[in-house]
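Trainee: Any chance you could fold what I've pasted below:
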Amino acid sequence: MTAGALFLAVFLACVVEAVEATTIVLAAGIARDWRSALQGVVGGLVVLAAIIAGLGPAVSAIPLGGLRLVVGAILLIFGLQWLRKAILRASGYKALHDEDLIFRTEVAAARAAERQSRRGVSDWYAFTLSFKGVLLEGLEVAFIALTFGSNQHDIPLASIAAAAAVLVVAVAGVAVRGPLARVPENTLKFIVGVMLTGFGMFWGAEGAQAHWPGSDAALLVLVPGIAGLALGLVAALRRRRRPEPALSASVLARERP
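Mentor: Below you'll find the model as predicted:
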């Protein structure tokens, strides 16, 4: 994989996670208390940094063959899950991911919660909501960066891509002070699902000592092939959902005994 492909894959995957975390923090700050929400953000980042500090060396110490097999399997699982949901959303079998609706729901829940002060935090609910959002979504960002970076022996570039994604989304969130509803998240999840599935298959096979024709160039066939298959499934499912055309009155009259 080239440096550009690595950066793009990590950046797009991390944008999706950053949008969800930013939506949660904005809801906590707008509906409750900005100071407590930001304290939750800081707390989540501190815990996340400690986890990354311990996890990073451990991932890097795994032999390359074993690392690619494990990472390939995990990415394939994540990729197929994202791709399955994206196909169902695109074909109409599952509701589209509506960041604006999620934001309004989070705000309503935050406003309804009881206000409590604990351990120097004026609003414990806002703190907890932001802390959990940053920590959970941040762990996924860290996992994506570490696995992609370790497999390609370029953790610094993967980290820069992840940090750039988080920074871009955070700045956009602060600028609009609302949900990032204009981000085409459903399209992003479809693209990322295709990419994770392709990389998962590629690295998993390499970890199992298989050899792809053309080495890394095989990704140029594998990823578009998966995308084509996914789009074909979307088209087939859309046709399956089309209602049967209503029979005209004349046809019904002819069919009556």
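
Trainee: Please make it C-alpha for all contacts and neighbour counts, starting now.
Mentor: Noted.

Trainee: can you map out the helices along this structure?
Mentor: Counting by DSSP state H, the chain forms helices over residues 3-31, 34-60, 64-91, 99-112, 124-151, 155-176, 185-207, 219-241, 249-255, given from the N-terminal end onward.

Trainee: Out of these, flag the one nearest Arg118.
Mentor: Counting by C-alpha to C-alpha, Arg118 lies closest to helix 124-151 out of the helices of the chain; the figure is 6.1 Å.

Trainee: what's the angle between that closest one and helix 185-207?
Mentor: Relative orientation of helix 124-151 versus helix 185-207 (axes from the mean of the first three to the mean of the last three C-alpha atoms, to 10 degrees): 40 degrees.

Trainee: Second input sequence below; structure requested for side-by-side comparison:
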Amino acid sequence: MSAWVLFLTVFLACAVEAVEALTIVLAAGTSRHWGSALQGTAAALVVLAAVVAVLGPAIGLIPLDPLRLLVGALLLVFGLQWLRKAVLRASGHKALHDEDAAYAQQVAAAGAAATGGRGRVRDWYAFTLSFKGVFLEGLEVAFIVVTFGDNQRDVPLAVFGALAAVLTVAAVGVAIRAPLARVPENTMKFAVGTMLTSFGLFWSTEGAGAHWPGSDTALLVIVPAVALLAVGCAALLRRGGTPTAPAPDSPPVEGSLR
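Mentor: So this is what the prediction gives:
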């Protein structure tokens, strides 16, 4: 895999998670208390740093083939889940994910929650909402960084891709203080689902002891093939009959792979 492919894959996957985490933090801050929301965000980042510090070296101790088999299987599970929902949304059988609607739902839930703080935290609900959102989405970022980086023996580049995604999304969010509704998140999820599925297929096959013709260059065929298959499935579903009114997308669950 080239360095640019690794960087772009990690960047896109982490950007999706960062948009969802930002939506939660913005809802907690604007509807409750910014100080408590930022405290929860900071606490989640500290815990995540500790988890990554333990997780990274531990994964590095696993031999490469078993690691690729394990990671490939997990990426297939995650990637196919993203891709399935992206296909359903593209075909009209599932409502598009709306970051504005998700933000409004979070604000409504936060506004209805009880007030009160604990210790140095003025608003405990804002603190816990931000902590859960950042920590759970951050765990997925950590998984992507550690697995992709360790498999390609280039963890620093994977970390750089994740940091670039998080900082870009955070900078835009701070500048506009609104959910990133204009980000083509569903398109990004389609692309990320394709990439995760492709790499999961590639690594699980390699980990099982088989070898792809051309080694890493086989990805130049696998990725377009998976994308074309997904696009074809969406086209067939559209031809089979698109629901007149797709059910609204369910409220976001912090940390869910959607």
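
Trainee: TM value for the aligned chains?
Mentor: TM-score for the superposed chains, counting by TM-score structural alignment, normalised by the length of the first structure: 0.93, backed by 243 aligned residues with a C-alpha RMSD of 0.8 Å.

Trainee: out of the helices of the first structure, which comes closest to Pro213 of the first structure?
Mentor: The minimum distance between Pro213 of the first structure and the helices of the first structure falls on helix 219-241, with 9.9 Å, by C-alpha to C-alpha.

Trainee: counterpart of that closest one in the second structure, which residues?
Mentor: Equivalent residues of helix 219-241 of the first structure are located at 219-241 in the second structure, counting by TM-score structural alignment.

Trainee: So which bits of the matching stretch are buried?
Mentor: Taking 16 or more other C-alpha atoms under 10 Å as the basis for neighbour counts, the residues of stretch 219-241 of the second structure that come out buried are Leu219, Ile222, Val223, Val226, Ala227, Ala230, Val231, Cys233, Ala234, Leu237, Arg238.

Trainee: now the fourth one: how far from Pro213 of the second structure?
Mentor: Val226 of the second structure sits 17 Å away from Pro213 of the second structure, taking C-alpha to C-alpha, to the nearest Å as the criterion.

Trainee: Could you do the last one as well?
Mentor: Taking C-alpha to C-alpha as the criterion, Arg238 of the second structure is separated from Pro213 of the second structure by 35 Å.

Trainee: quick one: contacts for the nearest residue to Leu222 of the first structure once chain neighbours are set aside?
Mentor: What sits nearest to Leu222 of the first structure in space, not counting adjacent residues and going by C-alpha to C-alpha, 6 or more residues apart in numbering, is Gly198, at 6.1 Å. With contact set as C-alpha atoms under 8 Å, 6 or more residues apart in numbering, Gly198 of the first structure has these partners: Leu76, Leu219, Leu222, Val223, Ile226.

Trainee: With Thr41 of the second structure instead?
Mentor: Neighbour list for Thr41 of the second structure: Val25, Phe127, Ser130, Phe131, Val134 [criterion: C-alpha under 8 Å, 6+ apart].

Trainee: do you know how far it is from Gly92 of the second structure?
Mentor: Thr41 of the second structure sits at a distance of 35 Å from Gly92 of the second structure (criterion: C-alpha to C-alpha).

Trainee: got it, and Gly193 of the second structure?
Mentor: With C-alpha to C-alpha as the criterion, Gly193 of the second structure and Gly92 of the second structure are 18 Å apart.

Trainee: Farthest-apart pair in the contacts of Gly198 of the first structure, please.
Mentor: Considering C-alpha to C-alpha, no two members of the contacts of Gly198 of the first structure lie farther apart than Leu76 and Leu219, which are separated by 14.2 Å.

Trainee: how about CSV for the helices of the first structure, with distance to Arg118 of the first structure added?
Mentor: Supplementary listing: these in CSV, determined by distance: least, C-alpha to C-alpha, whole Å:
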stretch, distance to Arg118 of the first structure
helix 3-31, 16
helix 34-60, 11
helix 64-91, 37
helix 99-112, 17
helix 124-151, 6
helix 155-176, 27
helix 185-207, 36
helix 219-241, 49
helix 249-255, 71
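
Trainee: on that earlier part again, can you put the contacts of Gly198 of the first structure in a markdown table and add distance to Gln209 of the first structure?
Mentor: Putting the contacts of Gly198 of the first structure into a markdown table (distance: C-alpha to C-alpha, whole Å) gives the following:
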| residue | distance to Gln209 of the first structure |
| --- | --- |
| Leu76 | 17 |
| Leu219 | 17 |
| Leu222 | 18 |
| Val223 | 20 |
| Ile226 | 22 |
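
Trainee: In the second structure, what sits opposite the residue nearest to Leu222 of the first structure in the alignment?
Mentor: Checking TM-score structural alignment: Gly198 of the first structure goes with Ser198.

Trainee: more neighbours, Gly193 and Gly92 of the second structure?
Mentor: Set side by side, Gly193 of the second structure and Gly92 give different neighbour counts by other C-alpha atoms under 10 Å, the larger being at Gly193 (29 against 20).

Trainee: Now do the same contact list for that one.
Mentor: If a contact means C-alpha under 8 Å, 6+ apart, then Gly193 of the second structure has Phe78, Gly79, Leu80, Gln81, Trp82, Leu83, Ala86 as its contacts.

Trainee: Report the separation between the second one and Gln105 of the second structure.
Mentor: In this structure, Gly79 of the second structure lies at 26 Å from Gln105 of the second structure, with C-alpha to C-alpha as the measure.

Trainee: And those two? Which one has more around it.
Mentor: Legend: neighbour count by other C-alpha under 10 Å for Gly79 of the second structure and Gln105, higher for Gly79 (26 against 16).

Trainee: Please tell me I have it right and the more buried one contacts Val192.
Mentor: Yes - in this structure Gly79 of the second structure lies within contact range of Val192 using C-alpha atoms under 8 Å: 7.4 Å.
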